[in-house]
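**Q** missing the sequence, but the structure's below:
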C-alpha cells in the first residue's frame, strides 16, 4: 500500500485529495495547522489517515515530526505539496508587505522544506511521485496577482527543474495548474474573511471544484510508473486567458 503525504489537508483541495486517495486504497498523512479540522477528517476517514498538525514553514518542526512518523506510515511514496494561499488583490504599489511575505513563506518556503526532506528517501528507494499544486497564475499575469503569481511561477519552474535533476531516477514530478476553482476557502482567505466579496468571484460561474482536482491527482498517481505528466493546466470552460491589454491615451 503506497503512502501519500498531503499538505493543506484541512480543507479545499487538500481535504478532497485525502478523501479520494483513501478511497483509492492509499495510506494518507494529512498535514495542516488546524488540528480540530484534521481530527474531524480523521474521524471520517479511519485508521489509514494520519492527521499531522504542522506548520510547513517551520523548518525544524518539519524535520522533527517526519522523524517521528509511525512505522506504518513510512516510507512516503507520494508527496502532494498543496498548502498555499493568496492574500490581497491590490496593485503592487498598494499591497501589504506582510501579505507578500506570508505568501512567499507558505507557497515557496513551505513547499521546498518538505520536498528537501522527503526527496532523498525517494531517491534512495528509486521510487516516488511529487505533485505540486501550482496555478494558472504562474503562467498568466493578472491585476493584483503580483507576488501570488510570482510564487506559483516559482512552483512551475521548481517542478521542471526537479524533473531535470531526477532524470534517470524512477521518480515522477507533476505541476498541477488550476484556474478558477470554487468550493474552497481560497478567496475568503485572499479577501481576509470578507465572505461577500469572496462569493462574488464565483457568482454565475460553473467553476472547477476540489473534487475535480482530487480526481486529477487520483488519475495521475494511478498512471503507469513509466508515464510522467510534466504539467497539467485545468480551467473551467467559463475561463480563458484574457490576452494582452493595451492602455491608450496613457497619462
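**A** Cool, the structure landed. Note that the structure is predicted; figures quoted are calculated from it, not measured. Numbers count the residues shown, from 1 in each chain.

**Q** Only C-alpha atoms from now on, for both contacts and neighbour counts.
**A** OK.

**Q** For residue 235, list the residues it contacts.
**A** By Cα atoms under 8 Å, 6 or more residues apart in numbering, the contact set of residue 235 is 178, 179, 180, 208.

**Q** here comes the other one, which I'd like you to weigh against the first:
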C-alpha cells in the first residue's frame, strides 16, 4: 500500500514499510523516458526508488507500480531541492542525476539566450544542486554512488547543437571534477553518455512540440530505447563497491557519431 504526505509545498508518496533494508536510490527526471525506465530497472534489481520529477501524477503512478516513493520537485529551485533531500532522509545508496533536456536546433549565431540558460539550468545547475543536497546522505552509510546521465553531445560537437552540447560538456567536466574532489571519500562518481535514444518526449521538446520534425530524427534508424540506457545505468551502479565505472558511452549501431548516422530507405 502506498500513501502520500506533504513536505512544505512538495508532495511525497511512500509505501508502508518505509524502514527497509533495500538499497535506496534517487532517480531524477523519473516522470518519463530514461528516468522512468531506470526507476523500474533499479526496483527490479532490489532497490527502493525515490522517483523525483515535477509531474506529480506520473511519478506517483510509477511509485505505486514499483513500490517506491515519489517526491515532486523542481530541481532548478534550491529551496525545493533542500525539501526533497529532507524527504529522502539521512541515508542514500545511489543518486541517478537524469533530469535534463535539449531545446531548439538553431545555429549559435541565432541561439536564444533564454533557451541556453534553461538548458544550463536543467542539465548542469539542477545536477549541482541535487548532488550537493544529497551528498551527506550518500556518505552516511560509508559508501554511495552518483551516476550522471550525460550524452555523446558532451564529448562531440555538432551543428545546431551549440546550447545542448555546451551544457552536456559542462556536465561531463563537472562529473570529472567531482570524482577528483571526492577521491579518498566513499562515493563513486560515474557518467553514462547515451547517443540517439528514442523516448516519447526528448525530440518533441527539442522541436517545441513539432511532432513531424521529432519523428524525422528516427527515420531509417534503429535507435536505443530508454530501457537500453536504463540497463547500462543499472549495471554501472551495481558493480562491486571498489569498482568505479568512470564513463560508459552507449550508442545504437546505426550511429557512429552525433553527425554520422546510417539511415535505411523508408
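**A** Good, I have the coordinates. Keep in mind it's a predicted model, so treat the numbers as computed, not measured.

**Q** Tell me the counterpart of residue 233 of structure 1 in structure 2.
**A** In structure 2, residue 233 of structure 1 lines up with residue 249, judged by TM-score structural alignment.

**Q** Can I take it that residue 12 of structure 2 is in a strand?
**A** Yes: assessed with DSSP: H, G, I helix; E, B strand; the rest coil, residue 12 of structure 2 lies in a strand.

**Q** Skip the chain neighbours and tell me the closest residue to it.
**A** residue 71 (4.5 Å; Cα to Cα, 6 or more residues apart in numbering).

**Q** again, but for residue 95 of structure 1
**A** Nearest residue to residue 95 of structure 1 in three dimensions, chain neighbours excluded: residue 88, at 7.1 Å (Cα to Cα, 6+ apart).

**Q** Just give me the match in structure 2 for that neighbour.
**A** Alignment note: residue 88 of structure 1 maps to residue 104 in structure 2; criterion TM-score structural alignment.

**Q** Then residue 98 of structure 1?
**A** With TM-score structural alignment defining the correspondence, residue 98 of structure 1 maps onto residue 114 in structure 2.

**Q** and that match, how many neighbours?
**A** Residue 114 of structure 2: 10 surrounding residues under other Cα atoms under 10 Å.

**Q** Next one: the equivalent of residue 50 of structure 1 over in structure 2 from residue 49 of structure 2, what distance?
**A** Aligning on TM-score structural alignment places residue 50 of structure 1 opposite residue 69 in structure 2. As judged by Cα to Cα, to the nearest Å, residue 69 of structure 2 and residue 49 of structure 2 stand 6 Å apart.

**Q** shared neighbours of those two, anything?
**A** Between them, residue 69 of structure 2 and residue 49 share these contacting residues under Cα under 8 Å, 6+ apart: residue 63.

**Q** ok, back up a step: now the match of residue 98 of structure 1: which helix or strand?
**A** Under the criterion of DSSP states H and E, residue 114 of structure 2 resides in helix 113-120.

**Q** what's the average distance of that helix to structure 1?
**A** Following the fit onto structure 1, the mean deviation recorded for helix 113-120 of structure 2 is 1.1 Å by mean Cα distance after the TM-score superposition for structure 1.

**Q** which residues does residue 6 of structure 1 contact?
**A** Contacts of residue 6 of structure 1 were listed using Cα under 8 Å, 6+ apart, and they are 14, 17, 18, 28, 29, 30, 31, 79, 80, 81, 82.

**Q** looking at the residues you listed, which has the most residues close by?
**A** Of all these, the highest neighbour tally under other Cα under 10 Å goes to residue 18, namely 30 neighbours.

**Q** Mind giving me the packing neighbours of the longest strand seen in structure 1?
**A** If you go by DSSP state E, structure 1 has its longest strand at strand 171-178. Packed against strand 171-178 of structure 1 by the contact rule (3 or more Cα pairs under 8 Å, 6 or more residues apart in numbering; DSSP states H and E) you find strand 128-133, helix 146-165, strand 231-234.

**Q** what residue is smack in the middle of structure 2?
**A** With distances taken as Cα atoms, centre = their mean, structure 2 has residue 98 as the residue nearest its mean C-alpha position (0.5 Å).

**Q** sorry, back to before: matching residues in structure 2 for the longest strand of structure 1?
**A** Here strand 171-178 of structure 1 aligns to structure 2 at residues 187-194, judged by TM-score structural alignment.

**Q** Next, the mean deviation of that stretch compared to structure 1.
**A** Its aligned residues in structure 1 lie a mean 0.8 Å from stretch 187-194 of structure 2 after superposition (mean Cα distance after the TM-score superposition for structure 1).

**Q** Would you confirm that residue 60 of structure 2 belongs to a strand?
**A** No: secondary structure of residue 60 of structure 2 (three-state DSSP): helix, not part of a strand.

**Q** if I line the two up, what does it land on in structure 1?
**A** Aligned partner of residue 60 of structure 2 by TM-score structural alignment: residue 39.

**Q** just checking, that match touches residue 51?
**A** Yes: with contact defined as Cα atoms under 8 Å, residue 39 of structure 1 reaches residue 51; the gap is 6.5 Å.

**Q** neighbour-wise, which of these two wins?
**A** residue 51 (24 against 18).

**Q** Now the more buried one: closest residue in space, sequence neighbours ignored.
**A** Closest residue in space to residue 51 of structure 1, ignoring its immediate chain neighbours: residue 30 at 5.0 Å, by Cα to Cα, 6+ apart.

**Q** The one you found corresponds to which position in structure 2?
**A** Match for residue 30 of structure 1 (TM-score structural alignment): residue 51.

**Q** List the contacts of that match.
**A** 26-31, 39, 59, 62-63, 68-71.

**Q** In a helix, it, correct?
**A** No: under three-state DSSP, residue 51 of structure 2 sits outside any helix and is assigned strand.

**Q** can you tell me how far it sits from residue 184 of structure 2?
**A** 29 Å.

**Q** next one: residue 60 of structure 2
**A** Residue 60 of structure 2 sits 37 Å away from residue 184 of structure 2, going by Cα to Cα.

**Q** Out of the helices and strands packed on strand 171-178 of structure 1, which one sits most buried?
**A** strand 128-133 (a mean of 24; mean count of other Cα atoms under 10 Å).
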